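**Student:** Whatever this is, show me its structure:
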Amino acid sequence: MAARVARRGRTVISGRLGALALRVIPAAFILVFFLWPLGALLRRAVEVRSDEGIGELLRRTNALDLLGFTVFQAAVSTLLAMLVAAPIVWLIARVDIPGSLLLTVVVTVPFVLPTVVVGVAFRALLDGPLAMLGDASGLWPILLAHAFLNVAVIARVVGAAWRSLDPRLAEAAQTLGAGRMRAFVDITVPRLLPAVGAAAALVFLFCSTSFGVIIILGNGEIRTLETEIYTQAISYFQIPEAVALSMLQIVVVVAALLLTRLFSDPGESAAPSSTASAVDTRFRPHGMQWLPVSAALAWVAAVLVGPIAVLVVRSVRPGADGEWTLAGYRSLGESVNGVTPLESLRYSLGTAALAMVIALVVGVLAAVAMHRATGFWAAAGNVVTTIPLGISAVTLGFGYLIVLSTLPTQLATSSLVIPCVQALIAIPVVVRIAVPALASVSVRLRQAAASLGAGPLRVFVTVDLPLIGRTLCAAGGFAFVMALGEFGATSFLARADTTTLPVLIGSALNRPGAENLATAMAASVVLVAVTTLAVAVVEVFRPRTGALI
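**Tutor:** Below you'll find the predicted structure:
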């Protein structure tokens, strides 16, 4: 009896320690790597020159004009992305065709591509097959690139919601005399509006903090809050001006996040019924049904595959003379700013793998804590773990510059800095994937294991982990590709020995000469290949339900 009591006491103590660790570890990580840099920015904003307030600094940098244009281009990009994604949403949600896994990979890859690679791809497209438009840089190329990047968000969020709808309501409307189009407009569209709103808010958030695309395609003429922070901090070293713009950028991000949260709980209208979730309501096309399906597939090929295909061709035919050459790929072993692209690729893969491990550990702990929490703490955890997904990477990178300048050299130059920054950006995706997976595990299985004497940790390892293992593999894959392509914050922190491949591509594009352009395109193709392979692995392991984010 005494031994049983002692064992039960140890189980209770270990359970309490485990519950404490679930909260402390993620909170400490977010405090150090997210709130500390932002706090340093806020403190610097208070300590601006005594004779100049933030209002004067904002006026000097034309902040209101920058804000207006940032919001304008994000709104137009969102609208264009919705239009581009509409046929693809229908294809994913309603049609069951052979090769659906390949289609999902094709739709997903643009979202996780490094933004600098997307910029290079659209430069190749607009300087090549679409050169007759005479508009290789400027607003329209940026809008098109943003639409290309964010199609996956709309297709997968709205597509998953559409696929989960109970079709019986629309079928009942048709039996009462409504045509197929009227049933769609009156029954299906209202139930999809929350998902559409959530996807649009996310796309607006991503476009308002876009950096790599605007840097590459803006040609120095297009300025947003994001790019101006970088210019003021790095090019002009005007720290007070950059801090003031960062504060304004944070306001924009918070507003966009509030819009995202407003639409993120679609309620009953988008909730899948048990019947809808158990039955695949997609149709297999036959006969004349192949006409709209073929048109949608052609649209996917033109919109999503076309820019990448042009990039691949231009990597071996970079010059206007039309000569085919592998010079760009041979130059991957040659130095660019003191480091070769192959060395940067090895470093990028290593840091992305380490960032993936960090994001999985912290993200899963946070997901378990949120799953077990209720009320205020559950809502607070959701908000805190979502904010890093939308915060400006340039603002975050600038905050790191301020923090690292105050630390000892050994800490400031630690090899863990860049992986931790990359992991911070990937953690929200891990949490958003892991929380629904944990919620899908039967409570009775956990209770049965606990009644047999298993502690919380053993319950998680023996019950939860085997059931959500595939989901965690998918979450890790997404964390890897997001870390691999991170450009904004890393561009602030990279040194000669810590240059990631996206940062090196940006450096090569800023150097004159056809050789540097060929190197940038070849390195971009390598990144596309690695990213596509990673996404394919993710899709193999990912459960067939749920959205990307």
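**Student:** Please make it C-alpha for all contacts and neighbour counts, starting now.
**Tutor:** Noted.
**Student:** buried residues in the helix or strand containing Arg446?
**Tutor:** Per DSSP states H and E, Arg446 falls inside helix 443-451. Using 16 or more other Cα atoms under 10 Å as the burial criterion, the residues of helix 443-451 that qualify are Arg446, Ala449.
**Student:** ok, residues contacting stretch 274-294?
**Tutor:** The contact list for stretch 274-294 (Cα atoms under 8 Å, 6 or more residues apart in numbering) reads Leu91, Ala93, Arg94, Val95, Asp96, Ile97, Arg163, Ser164, Leu165, Asp166, Pro167.
**Student:** The residues you listed: which two are farthest apart?
**Tutor:** Ile97 and Asp166 (20.9 Å; Cα to Cα).
**Student:** Give me the more crowded residue out of those two.
**Tutor:** A direct count of neighbours by other Cα atoms under 10 Å for Ile97 and Asp166 places Asp166 higher, at 20 against 15.
**Student:** what's the distance between Leu165 and Asp280?
**Tutor:** Leu165 sits 10 Å away from Asp280, going by Cα to Cα, to the nearest Å.
**Student:** neighbour count winner among the two?
**Tutor:** Ranked by neighbour count (other Cα under 10 Å), Leu165 and Asp280 place Leu165 first, with 23 against 13.
**Student:** Quick check: which element contains Pro240?
**Tutor:** Here Pro240 is assigned to helix 239-263, by DSSP H and E.
**Student:** Please read the previous query as pertaining to Pro272.
**Tutor:** Going by DSSP H and E, Pro272 is not in any helix or strand.
**Student:** Could you give the number of residues near it?
**Tutor:** That count, for Pro272 with other Cα under 10 Å as the rule, works out to 18.
**Student:** I figured it hits Ser164, correct?
**Tutor:** Yes: between Pro272 and Ser164 there is a contact under Cα atoms under 8 Å: 4.8 Å.
**Student:** Does the closest residue to His371 other than its chain neighbours belong to a helix, a strand or coil?
**Tutor:** Spatially, and ignoring its direct neighbours in sequence, His371 is nearest to Val435 (6.2 Å; Cα to Cα, 6 or more residues apart in numbering). Of the three states, Val435 takes helix according to DSSP: H, G, I helix; E, B strand; the rest coil.
**Student:** Now show me the structure for the sequence below, then we'll compare the two:
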Amino acid sequence: MSGSTPGHARSHRAERVALPLLGGLTALLLVVLLYYPVGTVLAEAFAPEGSVSLAPVLDVLADPFYHDLFAFTAWQAFLSTLASLALGLPGAYALARFEFRGRETLQSLTAVPFVLPSIMVAVGFVATFGREGPVNDLLRFLGLPTVDLVFTLPLVVVAHAFYNAPLVTRIVAAAWESVDGRAVETARSLGASPRKAFLDVVAPQLYAAVLTSALLTFIFTFMSFPIVLALGGFELATVEVWLYAKVQNLELTEAAALAVLETVVSLALTYGYLRYERAQARGARTVSPLPRQSLRVLDAKRLALLLYAGVVVVVFALPILSMLVASVQGPDGLTLDYYAFLLRRQTTGLAFQTKPLPAVRNTLLFGVGTLLLAVPMGIVLALASNREGPLARLLGTAVMLPFAVSGVVIGIGLLEGLVFGIELFGTRLRVGGPLAIVAAHAVAAYPFVVRNVAPLLADLDRAFSESARALGATRVRALVDVELPLIAPGIAAGAAFAFAISVGEFDSTIILAEGSSAYTIPIAVERYLTDRTLGPATAMGTILLVVTAGSFVVIDRLGGAYRG
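**Tutor:** Down below sits the predicted model:
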């Protein structure tokens, strides 16, 4: 017994330093993988030739071309936000106010578009609204003129709504379900009509959620890259697309100046989003939720919802179905030629050509690496930010930096830092491109782990961990044995999102995989798409869909179902 006492004491000391050590390691990773790379890129705008100068940023500010570029970027984001609200708010109303078979399944499916790879969705929209797509086929059948929406602003806006309308639905539906039904009943008992009760009681409680979802949508569409690049091209270039073009042309100083201004705008938007989200969370207290209605009785309101369901099918289901069909549809009917092309490319293609199996292998390996890095980082940051006070709020904002920084900028920073190497004590330290890609994916993914874990930590009953501590457990033991099992569904959901984000990540990967064999499935899709042959792109997009959906389901089932 006495011999075990020193070992027991050493174990306690080790556990006492474990959390601070883990926190310090996470902070170091953030500096190395995020803050330093981003800082070096942005610094190039102020020190283009080694001397401090504001000239590059001032030149961009003074250039009328960039005024128009930022104005167009904000305009398309504004239109995309309106389209997302118009498509998402009726869905929130249906989920929050009506009871029907499959409602919970439908609510879970609202998370699916958000984790679908954007380049795959772009291919689906090209297949749907292109000259030979089903929309034009229907117009020909009806004897109407065909339309070519590819490389037009309306198609970019609708594609953005595909991604962000489900986000609006989830956020607003959650707020709607937290409305106190007794307040509505009180208003009705005092003579208010249903419309008056909604405007005076329900609507004010939804404003914060609507504004939060609108701000988040605007941020995502302002920073959108693959959708605009694939569906708009340089004819409809946004700041992000133009930034990528500058990098491709090796105009790095001008690119850095552009990145500085874009980051300032996106950081301001992100701060506003986080502020309103906190206000919404503080006000979300469900006392007596509104009773849901049945959809069985057909009236004008329910008929409108049926028409809305038809629009949802066209916007959400048709692009995916069109991509699947286009992958097996040739000029002469059903065919597997496009998949055969991929097999030929794999077996007989030249070394420099894009092959499918390396793309699949790299995608899965990078996804696993992202999980190993992003999930622990997300848990530690969620624990650190789950405290009261201004420091915790500042940390909560700082960890969301990847939401506000261009993926292209992160890719450039990692390329110039980790890949090209950092001079340290006379030795140049560098890592390979694949490790840099994993780092970029982890940076993009860990905020989703934080967003899934932090709310569960905030709602956790502290009595459980306090009881464990009272019985002699260390802080680490209480965390591992008590807290982590209770928040396991959030960890599993964060892991599923992290893996899906890695599988579909495009912005930084296209920078880091340039000229190497470390390309992923989204990069392969984009390369096949640029050949102007939609068939191989849709076949590769189908493979990407299978990998994404399969991986998401496996991780979600292993760890527990996601609950938003």
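**Student:** Quick check: TM-score for this pair?
**Tutor:** TM-score of the superposed chains, computed with TM-score structural alignment, normalised by the length of structure 1, equals 0.90; 536 aligned residues with a Cα RMSD of 2.7 Å.
**Student:** that older thread, what span of structure 2 is the helix holding Pro240 of structure 1 aligned with?
**Tutor:** Mapped onto structure 2 using TM-score structural alignment, helix 239-263 of structure 1 spans residues 252-276.
**Student:** quick check, Ile222 of structure 1 in a strand?
**Tutor:** No: applying three-state DSSP, one finds Ile222 of structure 1 to be coil, outside a strand.
**Student:** give me the number of residues near it?
**Tutor:** Ile222 of structure 1: 18 neighbours (other Cα under 10 Å).
**Student:** what do we get in structure 2 for it?
**Tutor:** Using TM-score structural alignment, the partner of Ile222 of structure 1 in structure 2 is Leu236.
**Student:** if I look at its match, how far off is Pro289 of structure 2?
**Tutor:** Distance, Leu236 of structure 2 to Pro289 of structure 2, by Cα to Cα: 45 Å.
**Student:** quick one: buried residues of stretch 517-532 of structure 2?
**Tutor:** For stretch 517-532 of structure 2, a neighbour-count test (16+ other Cα under 10 Å) marks Ser517, Ala518, Tyr519, Thr520, Ile521, Pro522, Ile523, Ala524, Val525, Glu526, Tyr528, Leu529 as buried.
**Student:** Tabulate those in JSON lines, adding columns for distance to Phe198 of structure 2 and secondary structure.
**Tutor:** Formatted as JSON lines, the buried residues of stretch 517-532 of structure 2 follow (distance: Cα to Cα, whole Å; DSSP: H, G, I helix; E, B strand; the rest coil):
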{"residue": "Ser517", "distance to Phe198 of structure 2": "57", "secondary structure": "coil"}
{"residue": "Ala518", "distance to Phe198 of structure 2": "54", "secondary structure": "coil"}
{"residue": "Tyr519", "distance to Phe198 of structure 2": "52", "secondary structure": "coil"}
{"residue": "Thr520", "distance to Phe198 of structure 2": "49", "secondary structure": "coil"}
{"residue": "Ile521", "distance to Phe198 of structure 2": "47", "secondary structure": "helix"}
{"residue": "Pro522", "distance to Phe198 of structure 2": "45", "secondary structure": "helix"}
{"residue": "Ile523", "distance to Phe198 of structure 2": "48", "secondary structure": "helix"}
{"residue": "Ala524", "distance to Phe198 of structure 2": "50", "secondary structure": "helix"}
{"residue": "Val525", "distance to Phe198 of structure 2": "47", "secondary structure": "helix"}
{"residue": "Glu526", "distance to Phe198 of structure 2": "47", "secondary structure": "helix"}
{"residue": "Tyr528", "distance to Phe198 of structure 2": "51", "secondary structure": "helix"}
{"residue": "Leu529", "distance to Phe198 of structure 2": "48", "secondary structure": "helix"}
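**Student:** Same list, these, but as JSON lines with distance to Ala561 of structure 2 please.
**Tutor:** As requested, those are arranged in JSON lines below (distance: Cα to Cα, whole Å):
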{"residue": "Ser517", "distance to Ala561 of structure 2": "35"}
{"residue": "Ala518", "distance to Ala561 of structure 2": "32"}
{"residue": "Tyr519", "distance to Ala561 of structure 2": "31"}
{"residue": "Thr520", "distance to Ala561 of structure 2": "27"}
{"residue": "Ile521", "distance to Ala561 of structure 2": "26"}
{"residue": "Pro522", "distance to Ala561 of structure 2": "26"}
{"residue": "Ile523", "distance to Ala561 of structure 2": "30"}
{"residue": "Ala524", "distance to Ala561 of structure 2": "31"}
{"residue": "Val525", "distance to Ala561 of structure 2": "30"}
{"residue": "Glu526", "distance to Ala561 of structure 2": "32"}
{"residue": "Tyr528", "distance to Ala561 of structure 2": "35"}
{"residue": "Leu529", "distance to Ala561 of structure 2": "35"}
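**Student:** ok, of those, which one's closest to Ala173 of structure 2?
**Tutor:** For those, with Ala173 of structure 2 as the reference and Cα to Cα as the criterion, the closest is Pro522, at 31.7 Å.
**Student:** ok, that closest one - contacts?
**Tutor:** Contacts for Pro522 of structure 2 (Cα under 8 Å, 6+ apart) come out as Pro117, Ile119, Met120, Val503, Gly504, Glu505, Phe506, Gly541, Leu544.
**Student:** nearest residue to the equivalent of the second one over in structure 1 other than its sequence neighbours?
**Tutor:** To tie it back to what came earlier, the one meant is Ile119 of structure 2. The alignment partner of Ile119 of structure 2 in structure 1, by TM-score structural alignment, is Val116. Of all residues beyond its chain neighbours, the one nearest Val116 of structure 1 is Gly212 (4.8 Å), with distances taken as Cα to Cα, 6+ apart.
**Student:** Since that was my last question, I'll sign off now.
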